[in-house]
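> below: sequence and its predicted model.
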Amino acid sequence: MSAAQNRARQAGVTLIELMVAMAISLLIVLIAASAVVASKQGFMTVDAGAQLRDNTRFAVDLVQQVSVQAGYLDVAFATAAASPNAPASTIDAPITGFNNALVPANGSDPISGLASNSRTAAAGGCSDAADTACANGSDVLVLRYQSAEGLAGSGQSDQTMINCAGVPQTAAPATAQTRIVSIFHVARTEGGEPSLMCTTQDASGNWTTEPVVRGVEGFQVLYGVDAVTANAAPTGTPDSVTDTYLRADQIVVPGDAAATNANWRRVRSLRIGLLVRGPRNSVQDRAGAMQPYYVLGQAASSTGDTGAIFTPSDDGRLRQVATTTIHLRNPQGG
């Protein structure tokens, strides 16, 4: 046999060489697949983070914009209220609230439903302990104000005032007692996702509730009060400067509705805390995501207030806390 024929029979790949090549190829595929999975997870985290920040920013802006309207009166009624001979107001204060509470079902009067129970979850404020608003101890914020008549005598507003859903109010106030009522609270939507909800009343007196920001599972409110002691009737002369921050249940004077109303009229600012979550598996560090979240900030969150400190389960969700302080523009009547 010639040397050329021998070399021809030995040309090709041996079994060992083939197995080595397959092993190297498989390793390359695994590395490439891992890179694709990591890139996809990173993209999902970045996308979820961007959406989370947008939702949080929108929620904070909406609560701020509606809250600063509290106590606003149309110029005609504001002038009358400023008269030294005007009687003391007996209507509800521009700002009220409920601690760890659940707004009644859609269509019913939420104010009466909440006021008929204790203002804390333990005594009935949360009738359904499985609801997000109760499980996370979320609060209820009630804001009252008027719209402004665009042209005197027209009966139409200038549509500069909005409700908690961001909808401009078209009707001008008919009397000094006419108020727009906007209620912020947390509840589950039909899909089971907790959301910041808006409950409003239309011109016919019908109440409607709708979600405004998806993924809000914590809503905490502290009220900056002027010359108010927790659960006591107001004393002293207010100076329109916030002295301390209290929960809604601390502003209540048990058995004294007039004193409670007077305390609410001494609210000068609001401290708002929001806890917003993203979709499942949107976080890469699952262990780190199970840390405690201080919804009002670590300094202002009290272990005695359910929901102010929230530790999530291992659901792989990205979360963000946002806190803001809102100084009220309009006199609250106290």
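Alright, I've got the coordinates.

> only C-alpha atoms for contact and neighbour calcs from this point on.
Fine.

> ok, Gln146 - contacts?
71-74, 161, 172-173, 178-180 (C-alpha atoms under 8 Å, 6 or more residues apart in numbering).

> which pair in those spans the largest distance?
Farthest-apart pair in those is Gly71 and Ala172; separation 15.2 Å (C-alpha to C-alpha).

> ok so, going back, take the contacts of Gln146 and keep only those in strands.
Ile180 (DSSP state E).

> closest one of the contacts of Gln146 to Phe58?
Met161 (17.4 Å).

> neighbours of the closest one, just the number please.
Using other C-alpha atoms under 10 Å, Met161 is surrounded by 20 other residues.

> wait, isn't it in contact with Val68?
No: the criterion here is C-alpha atoms under 8 Å, and Met161 misses it with Val68 at 10.4 Å.

> gap between stretch 211-227 and the chain center?
Here the centre of stretch 211-227 is set off from its chain's centre by 5 Å, with C-alpha atoms, centre = their mean, to the nearest Å.

> which residues does the closest residue to Ser157 other than its chain neighbours contact?
Distances taken as C-alpha to C-alpha, 6 or more residues apart in numbering place Glu149 nearest to Ser157, at 4.1 Å, with adjacent residues excluded. Going by C-alpha under 8 Å, 6+ apart, Glu149 touches 74, 155-158, 171-173.

> before we move on, what about Asp139?
97-102, 133, 185-186, 219-221.

> give me the subset of the residues you listed lying in strands.
Using DSSP E, the contacts of Asp139 in strands are 97-98, 185-186, 219-221.

> which two of the residues you listed have the greatest separation?
Gly97 and Val186 (13.1 Å).

> next up, a second structure to put side by side with the first:
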Amino acid sequence: MTTTSLSPQAPRRIRQVGLTLVELMVAMLLGLVVVGAVVSVLLSSRQSYTTNNALSQVQDNARIAFELMARDIRQAGSSPCGNSNVSDVLAGTGWYHWVNGAGLFGVDNATDPATPLAPLPTAPAPTAGPAIVTRGVGQVSANVITPGTTCAAGAPMTAAPTDVGIGANDLVLACDGTQAYIYQAAAFNAGLPLTATGTGTPGNTGALSCASFSSSAYVAPYQAFAWYLGAAGAGAPKDTLSLYRAHYAGNALVSDEIIRGVTNMQLAYLTNGTNFVNAGTVGTAWNTVTNVRLTLTLQTLTNPNNKTNSEPLVRTFDTTIRVR
């Protein structure tokens, strides 16, 4: 008979499969940290983009304003004939008149009744602050008046070519080396709107009475612009100001909204032998102004930070423009 001894066997170790609860919680925590970091970076990038985009819009607006105003200021006083003997027969006493041979003038307060800035549109009306007026001619494209043409008794002038870019009721300058006339064209005659009468807005004081024009005579659009700040148009946030340019178009005084968000405009003028001064100091010596310093303060129309109490971005730009 065979006997078998039974000995206890060592227990087998069971290999663990999967994650423990602690490991799972640690992994979830690390995942949340990573996701939070990524979200934070994305939000920061989005905020930076929004801020940079708003700042870019402000800079673009400043660039547009400087470019347009600089063009008008540089052309102030321009004439295709270089003749300072100008007869202005436009009616009224508005800022659009050619006065003392000066192509520009400014005021320190556009709302002051004593300033020569009337008339200006009442919608929008200018705000208290500086304004500037420029006067000169537009582009001349060989618009030569036929030699011997006169304007006696309001007779229509003749010129070549007939397409001179002037419409009925536009303001016009006709000149040669010895004479120059500014008036409002009243009708379009044979392609050339050069008859002057007393009708229209602003109208004329009467018919022209000029001598026979020479072979060097030109006709060109006469352009007078008034730059000022006023309330922004429809759709803008409350109390927003805009930069406007007023001028006569056709038979009406209109005001074009150039850019929005201009909170302040400052103008200073340099004359021979002086430093930059305000308009009041220049007085009536506008034909001695050689440079204009323009300072604009602009702000964003919306809050780039998307916060209730956050202020809009505000930037101030300045430039100096030489009068030709």
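Arrived safely. What you see is a predicted model; the values in this text were computed from it and never measured.

> what is the helix ranked longest in the second structure packed up against?
Across the second structure, the longest stretch assigned as helix under DSSP state H is helix 21-74. Judged by 3 or more C-alpha pairs under 8 Å, 6 or more residues apart in numbering; DSSP states H and E, helix 21-74 of the second structure is in contact with strand 131-137, strand 252-260, strand 289-299, strand 314-322.

> would you format those as a markdown table with distance to Cys175 of the second structure included?
Compiled in a markdown table, those are given as follows (distance: least, C-alpha to C-alpha, whole Å):
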| stretch | distance to Cys175 of the second structure |
| --- | --- |
| strand 131-137 | 11 |
| strand 252-260 | 25 |
| strand 289-299 | 24 |
| strand 314-322 | 25 |
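
> which among the ones you listed is found nearest to Glu67 of the second structure?
Checking those against Glu67 of the second structure by C-alpha to C-alpha gives strand 314-322 as the closest, at 10.1 Å.

> the first structure: matching residues for the closest one?
Under TM-score structural alignment, strand 314-322 of the second structure corresponds to residues 319-327 of the first structure.

> in helices, which of the contacts of Gln146 of the first structure appear?
Taking DSSP H, every one of those sits outside helices.

> PyMOL command for the buried members of the contacts of Gln146 of the first structure?
In PyMOL, this line selects whichever of the contacts of Gln146 of the first structure come out buried by 16 or more other C-alpha atoms under 10 Å:
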select buried, resi 71+72+73+74+161+172+173+179+180
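
> for Leu26 of the first structure, state which of the contacts of Gln146 of the first structure is nearest.
Nearest to Leu26 of the first structure among the contacts of Gln146 of the first structure is Met161, at 64.3 Å by C-alpha to C-alpha.

> what's the burial count for Leu151 of the first structure?
11.

> what's the match for it in the second structure?
Match for Leu151 of the first structure (TM-score structural alignment): Asn143.

> what does Thr199 of the first structure give?
For Thr199 of the first structure, the aligned position in the second structure is Ala246, judged by TM-score structural alignment.

> dump the residue contacts of that match.
Applying C-alpha under 8 Å, 6+ apart, we find Ala246 of the second structure in contact with 120-121, 225-227, 253-256.

> how do those look in the first structure, which are kept?
Cross-checking the contacts of Ala246 of the second structure against the first structure gives 225-227, 253-256 as conserved contacts, using both residues aligned by TM-score structural alignment, their matches' C-alpha atoms under 8 Å.

> pipe those into JSON lines and attach neighbour count and distance to Leu241 of the second structure per row.
Shown next, in JSON lines, are those (neighbours: other C-alpha atoms under 10 Å; distance: C-alpha to C-alpha, whole Å):
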{"residue": "Phe225", "neighbour count": "23", "distance to Leu241 of the second structure": "19"}
{"residue": "Ala226", "neighbour count": "22", "distance to Leu241 of the second structure": "16"}
{"residue": "Trp227", "neighbour count": "23", "distance to Leu241 of the second structure": "13"}
{"residue": "Leu253", "neighbour count": "14", "distance to Leu241 of the second structure": "20"}
{"residue": "Val254", "neighbour count": "16", "distance to Leu241 of the second structure": "18"}
{"residue": "Ser255", "neighbour count": "23", "distance to Leu241 of the second structure": "14"}
{"residue": "Asp256", "neighbour count": "12", "distance to Leu241 of the second structure": "13"}
